[in-house]
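*Asks:* predicted coordinates and the sequence they were generated for:
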Amino acid sequence: MKDHELQDLVKKISASLFGKPFRHQAYFNPKLRSTGGRYLLGTHNIEINKKYLEQLGEVELIGIIKHELCHYHLHLEGKGYQHRDNDFKLLLIKVGAPRHCSRLPEAPKKRTFKKVLIYECTQCHLQYNRKRSINTSKYVCGKCRGKLVKTKEMILE
């Protein structure tokens, strides 16, 4: 699908579902990575991630277009066009647009790592477990005011 075909599809969906014309540009943006599409407030254009069409098909593409058209029409009408706005949520339901696009199959699954830093007081040997590193020249032991030293750094899956 080329940009002009996307433009025609967006105009068709806008007219049939919203009953309003789409008067701006819709095009594929190859730089989009983490989202299916976006509505640009300044230019009123809609950008679409072509990978969603290639990997998930036209049904997913139409869902993304509906979602972005909800932003588009509500913004131009001066209504709540953001995800948190009630106007936006109601229009999504009315036109059958998804709230979020699906995950791309090629996208790597997020792996969560938990970093644990263990600091120990040199005087009383009290241990402190921290997620973030601390400045040992600035902070001291809360029990005896002794010097803290980092003893271990562990990464848990």
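*Replies:* Yep, that arrived. Numbering: from 1, shown residues only.

*Asks:* please count neighbours and contacts with C-alpha atoms only from this point.
*Replies:* Fine.

*Asks:* just give me the longest helix of the chain.
*Replies:* Using DSSP state H, we find that the single longest helix of the chain is helix 58-77.

*Asks:* between helix 58-77 and the next helix or strand along the chain from it, find me the angle.
*Replies:* Using DSSP states H and E, the helix or strand that follows helix 58-77 in sequence is helix 86-95. Relative orientation of helix 86-95 versus helix 58-77 (axes from the mean of the first three to the mean of the last three C-alpha atoms, to 10 degrees): 140 degrees.

*Asks:* tell me where this structure has helices.
*Replies:* 3-13, 50-56, 58-77, 86-95.

*Asks:* tell me the most buried of those?
*Replies:* Per residue and on average, the most neighbours among the helices of the chain fall to helix 58-77, with a mean of 20 (mean count of other C-alpha atoms under 10 Å).

*Asks:* Leu156 against Lys115, yeah?
*Replies:* Yes: contact criterion C-alpha atoms under 8 Å: Leu156 and Lys115 qualify, at 6.2 Å.

*Asks:* higher neighbour count, the two?
*Replies:* Lys115 (14 against 9; other C-alpha atoms under 10 Å).

*Asks:* quick one, what contacts that one?
*Replies:* By C-alpha atoms under 8 Å, 6 or more residues apart in numbering, the residues touching Lys115 are Lys131, Glu153, Met154, Ile155, Leu156.

*Asks:* which one is Leu61 nearest to, not counting chain neighbours?
*Replies:* Leu53 (5.5 Å; C-alpha to C-alpha, 6 or more residues apart in numbering).

*Asks:* any idea how far Lys89 is from that neighbour?
*Replies:* Distance of Leu53 to Lys89, given as C-alpha to C-alpha, to the nearest Å: 24 Å.

*Asks:* my guess is Gln82 meets His71, correct?
*Replies:* Yes: using C-alpha under 8 Å, Gln82 makes contact with His71 at a distance of 6.9 Å.

*Asks:* what do the two both touch?
*Replies:* Joint contacts of Gln82 and His71 (C-alpha under 8 Å, 6+ apart) are Phe88.

*Asks:* before we move on, the earlier item: out of the helices of the chain, which gets nearest to Tyr119?
*Replies:* helix 50-56 (46.4 Å; C-alpha to C-alpha).

*Asks:* okay, one more to line up with it:
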Amino acid sequence: MRTRVSKFFTKKRARPVPSPTSRQPHPARPTKKRQGDQTSLGTPMQAALQQQVESISITAFNRPFTHEAVWNARLQTTGGRYHLKDHHLDFNPKMKDQPDFDAIIKHELCHYHLHLLGRGYKHADADFKALLKQVGGSRYAPDVGARRTVKRKYHYTCSNGHLFDRARPVDTKRYRCGRCRGKLTLVKKDD
């Protein structure tokens, strides 16, 4: 009696790895129109961004940028975003007045060009880090003050003198100090 071997347990042959010179870039796919908080594609502000991204792509990377670059007001703390599926770039409109906005564009273009070439496009990849350093892109987005700050208006102390600041009140009859298990008391409440 013969036993059938599942196809999952058969030995897989290794795929041949293409040489770096034989890799072909992904073909440019037509992009679909997106809706939402992105600036419409016909505005002068949008056209200026598209032109800026295309010129930086040619000068810094010697490769054309053939997809869309759009403003996206939903981005709060990041400078931009590269979309893997349709290869378009989103940029935070709060960053456009930053002096190093070109470095933010270079950062997103590093993701774009490396992904299309089939190389390491993620932040932790050596290809990405090397290309980012070569073209002078920014590693992190500058802070534009969009991060939310939490006002801590409840101030507690425990029986051993540990201080705690909280945004919301704590039930002192139910909870104890996390460091020494001492009794908590409300010292001050800000208005």
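*Replies:* Right, received. Where do you want to start? Just so we're clear, the structure is a prediction, and the values are computed from it rather than from any experiment.

*Asks:* mind checking the TM-score on these two?
*Replies:* The TM-score (TM-score structural alignment, normalised by the length of structure 1) is 0.66; 140 aligned residues with a C-alpha RMSD of 3.7 Å.

*Asks:* just tell me what His73 of structure 1 corresponds to in structure 2.
*Replies:* Structural alignment (TM-score structural alignment) places His73 of structure 1 against His113 in structure 2.

*Asks:* residue contacts, that match?
*Replies:* Counting by C-alpha under 8 Å, 6+ apart, His113 of structure 2 has contacts Arg63.

*Asks:* same check, this time on Gly79 of structure 2
*Replies:* Phe91, Asn92, Met95, Ile104, Ala141, Pro142.

*Asks:* mind checking the SS state of Lys188 of structure 2?
*Replies:* strand (DSSP: H, G, I helix; E, B strand; the rest coil).

*Asks:* how about the nearest residue to it, chain neighbours excluded?
*Replies:* Nearest non-adjacent residue to Lys188 of structure 2, counting by C-alpha to C-alpha, 6+ apart: His155, 5.2 Å away.

*Asks:* before we move on, what about His107 of structure 2?
*Replies:* Gly137 (4.9 Å).

*Asks:* for burial, what's the neighbour tally of the residue opposite the one you found in structure 1 once aligned?
*Replies:* Counting by TM-score structural alignment, Gly137 of structure 2 lines up with Ala97 in structure 1. The local packing of Ala97 of structure 1 (other C-alpha under 10 Å) involves 21 other residues.

*Asks:* who's in contact with Ala97 of structure 1?
*Replies:* Gly63, Ile64, Lys66, His67.

*Asks:* could you redo the last one with a cut-off of 7 Å?
*Replies:* By C-alpha atoms under 7 Å, 6 or more residues apart in numbering, the contact list for Ala97 of structure 1 reads Gly63, Lys66, His67.

*Asks:* which one of these is nearest Gln25 of structure 1?
*Replies:* Lys66 (14.7 Å).

*Asks:* how much space separates that closest one from Glu60 of structure 1?
*Replies:* 10 Å.

*Asks:* what of Ile93 of structure 1?
*Replies:* Counting by C-alpha to C-alpha - Ile93 of structure 1 and Glu60 of structure 1 are separated by 16 Å.

*Asks:* also compute the angle for the longest helix of structure 1 relative to helix 3-13, please.
*Replies:* 70 degrees.

*Asks:* quick revisit: dump the contacts of Gly79 of structure 2 into TSV; add distance to Ala60 of structure 2 as well.
*Replies:* Below are the contacts of Gly79 of structure 2 laid out as TSV (distance: C-alpha to C-alpha, whole Å):
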residue	distance to Ala60 of structure 2
Phe91	18
Asn92	21
Met95	20
Ile104	13
Ala141	19
Pro142	21
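
*Asks:* from these, pick the one nearest Pro44 of structure 2.
*Replies:* Distances from Pro44 of structure 2 to the contacts of Gly79 of structure 2, taken by C-alpha to C-alpha, are shortest for Phe91, at 15.4 Å.

*Asks:* what residue in structure 1 is paired with that closest one?
*Replies:* Checking TM-score structural alignment: Phe91 of structure 2 goes with Ile48.

*Asks:* for its match, which non-adjacent residue is closest in space?
*Replies:* Gly37 (4.2 Å).

*Asks:* which one in structure 2 is aligned with that neighbour?
*Replies:* Superposed on structure 2 with TM-score structural alignment, Gly37 of structure 1 falls opposite Gly80.

*Asks:* which ones are touching its match?
*Replies:* Asp90, Phe91, Asn92, Glu108.

*Asks:* and Tyr156 of structure 2, by the same measure?
*Replies:* Counted by C-alpha under 7 Å, 6+ apart, Tyr156 of structure 2 has contacts Leu163, Phe164, Asp165, Leu184, Thr185, Leu186, Val187.

*Asks:* name the member of those residues with the most neighbours.
*Replies:* Leu184 (24 neighbours).

*Asks:* can you verify my assumption that it contacts Thr157?
*Replies:* Yes: judged on C-alpha atoms under 7 Å, Leu184 of structure 2 makes contact with Thr157 at a distance of 5.7 Å.
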